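Enquirer: Requesting a structural model of the entry that follows:
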Amino acid sequence: MARWTHLTITVSDLPKSIDFYTEICGLVVVRDRRPEGSTVWLGAHKSLDEDPAFVLVLLPGEVRDRVGHLGFQCGLREEVDQIAARAERLGILEAPPTDSGGVVGYSTIIRDPDGHLVEFTHGQPIQGL
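Expert: This is a model prediction of the structure:
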C-alpha cells in the first residue's frame, strides 16, 4: 500500500517561508536541496537517526495556486491562542480562535508569506495526532 509522504507548495521568497514554517509552525529543515534543485524539505522535529513520516517541500517560484489549508494539531488550547496572538501582531491572522466543537475542535487560521492558509487546532478527534 502506498504511503503519503509529502506535499509541495510553491513559495515566492524561500528564506521568508523557511522562517515562517520553522518559527511559527515549529517545523525543522530536514533536507536542504538549494544547491542541487532549489527545494527545502521541512518536517516535524525528529531525532538524527529517524526520518519524518511526512514532509512539506518548499519550491521557489511564482505562486499560481494555493492549497486549501495546511493543518497543525496543538497539544494545548493555549498554544492556539498564542499562535493567533502572534499572527495578529504580524498582520497575518485570517480567523481568530473559535471553538466549533465536534470534529473541528478549537482552531485559528493564519496566512503564510504567500497567502497559503495554515490552520492550528486543538481537540480534533484524529487518532494518533
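
Enquirer: from here on, contacts and neighbour counts on C-alpha atoms
Expert: Fine.

Enquirer: and residue 57, what helix or strand is that in?
Expert: Per DSSP states H and E: residue 57 is located in strand 55-60.

Enquirer: Surely residue 20 is within a helix?
Expert: Yes: when DSSP: H, G, I helix; E, B strand; the rest coil is applied, residue 20 is found to be in a helix.

Enquirer: circling back: which elements pack onto the strand holding residue 57?
Expert: Secondary-structure packing of strand 55-60 (3 or more C-alpha pairs under 8 Å, 6 or more residues apart in numbering; DSSP states H and E): strand 6-11, helix 14-23, strand 40-43.

Enquirer: list the buried ones in whatever helix or strand comes next after it?
Expert: Using DSSP H and E, the helix or strand that follows strand 55-60 in sequence is strand 70-73. Buried positions in strand 70-73, judged by neighbour count with 16 or more other C-alpha atoms under 10 Å: 72-73.

Enquirer: Can you point out the buried residues in the helix or strand just after strand 70-73?
Expert: As assigned by DSSP H and E, the chain's next helix or strand after strand 70-73 is helix 77-90. Within helix 77-90, the residues scored as buried using 16+ other C-alpha under 10 Å are 77, 80-81, 83-84, 87.

Enquirer: To compare with the earlier structure, here is another sequence to fold:
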Amino acid sequence: MRLLHTMIRVGDLQKSIDFYTQILGMKLLRTSENPEYKYTLAFVGYADESEQAVIELTYNWGVSSYDLGNAYGHIALGVDDVAETCTQIKAQGGKVTREAGPVKGGTTIIAFVEDPDGYKIELIQSENIGKGLGNS
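Expert: All right, here's what the predicted structure looks like:
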C-alpha cells in the first residue's frame, strides 16, 4: 500500500491553488469538474501522484467556508531552513502562526503556517525528518 493523497475542502478554489502553488511552491497537477454533483477538484503536490502523496483540494460549489472541527491536526512539510521559509511565506502574504523554533520538549526546529481556509501546515527542518521530533 501507498499513501496517495489527503483531501481538504476549500471555500475559494483559486485562492487555495494560489497558496499551495505560489506560496508553498507546489505544482498544480490536475483539475476536474463535476457539474452534475457541483464540485471541482484540484490536485497539488511537489511531484506527480505516481511518485508521492499529494493534496486534493475539493471545492463544493456555493460553499465558502467549513467548520474545521477539533480532530484535524496538520499537514507537515520538510524544508531546508524553517526560519527562511517563514520569512518568504510572510513576504508573499502568507500567515505564520508559530515562528520558527524548537518543538516543545525537543530540539527539532518547526513552525506553523495556515492556508486560506485555516488548515494548519507544519514546517519541519529537513535535517530532522525521520528522526522524530525529540532530541535525537
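
Enquirer: TM between them?
Expert: TM-score for the superposed chains, counting by TM-score structural alignment, normalised by the length of structure 1: 0.77, backed by 120 aligned residues with a C-alpha RMSD of 2.6 Å.

Enquirer: Format the helices and strands packed on strand 55-60 of structure 1 as CSV; extra columns: mean neighbour count.
Expert: Shown next, in CSV, are these (neighbours: other C-alpha atoms under 10 Å):
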stretch, mean neighbour count
strand 6-11, 18
helix 14-23, 16
strand 40-43, 22
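
Enquirer: Just tell me which of these ends up closest to residue 112 of structure 1.
Expert: Closest approach to residue 112 of structure 1 among those is made by helix 14-23 (6.7 Å; C-alpha to C-alpha).

Enquirer: mean deviation of that closest one from structure 2?
Expert: Mean deviation of helix 14-23 of structure 1 relative to structure 2 after superposition (mean C-alpha distance after the TM-score superposition for structure 1): 0.5 Å.

Enquirer: Relative to the whole chain's centre, how far out is that helix?
Expert: On the basis of C-alpha atoms, centre = their mean, to the nearest Å, helix 14-23 of structure 1 sits 10 Å off its chain's mean C-alpha point.

Enquirer: Where in structure 2 does that helix fall?
Expert: Using TM-score structural alignment, the residues of structure 2 aligned to helix 14-23 of structure 1 are 13-22.

Enquirer: hmm, who's touching that stretch?
Expert: With C-alpha atoms under 8 Å, 6 or more residues apart in numbering as the test, stretch 13-22 of structure 2 has contacts from 10, 26-28, 42, 44, 57-59, 94, 115-117.

Enquirer: Could you do stretch 68-80 of structure 2 as well?
Expert: Stretch 68-80 of structure 2 has contacts (C-alpha under 8 Å, 6+ apart) with 85, 118-127, 129.

Enquirer: The residues you listed into CSV, with extra columns for distance to residue 48 of structure 2 and secondary structure?
Expert: Output for the contacts of stretch 68-80 of structure 2, formatted as CSV (distance: C-alpha to C-alpha, whole Å; DSSP: H, G, I helix; E, B strand; the rest coil):
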residue, distance to residue 48 of structure 2, secondary structure
85, 23, helix
118, 25, coil
119, 23, coil
120, 23, strand
121, 20, strand
122, 22, strand
123, 21, strand
124, 22, strand
125, 23, strand
126, 21, helix
127, 24, helix
129, 21, coil
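
Enquirer: Give the ChimeraX command for selecting the buried subset of these.
Expert: Per 16+ other C-alpha under 10 Å, the buried members of the contacts of stretch 68-80 of structure 2 correspond to this ChimeraX selection:
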select :85,119,120,121,122,123,124,125,126
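
Enquirer: now, which of the contacts of stretch 68-80 of structure 2 sits nearest residue 33 of structure 2?
Expert: For the contacts of stretch 68-80 of structure 2, the minimum distance to residue 33 of structure 2 (C-alpha to C-alpha) is 22.9 Å, reached by residue 119.
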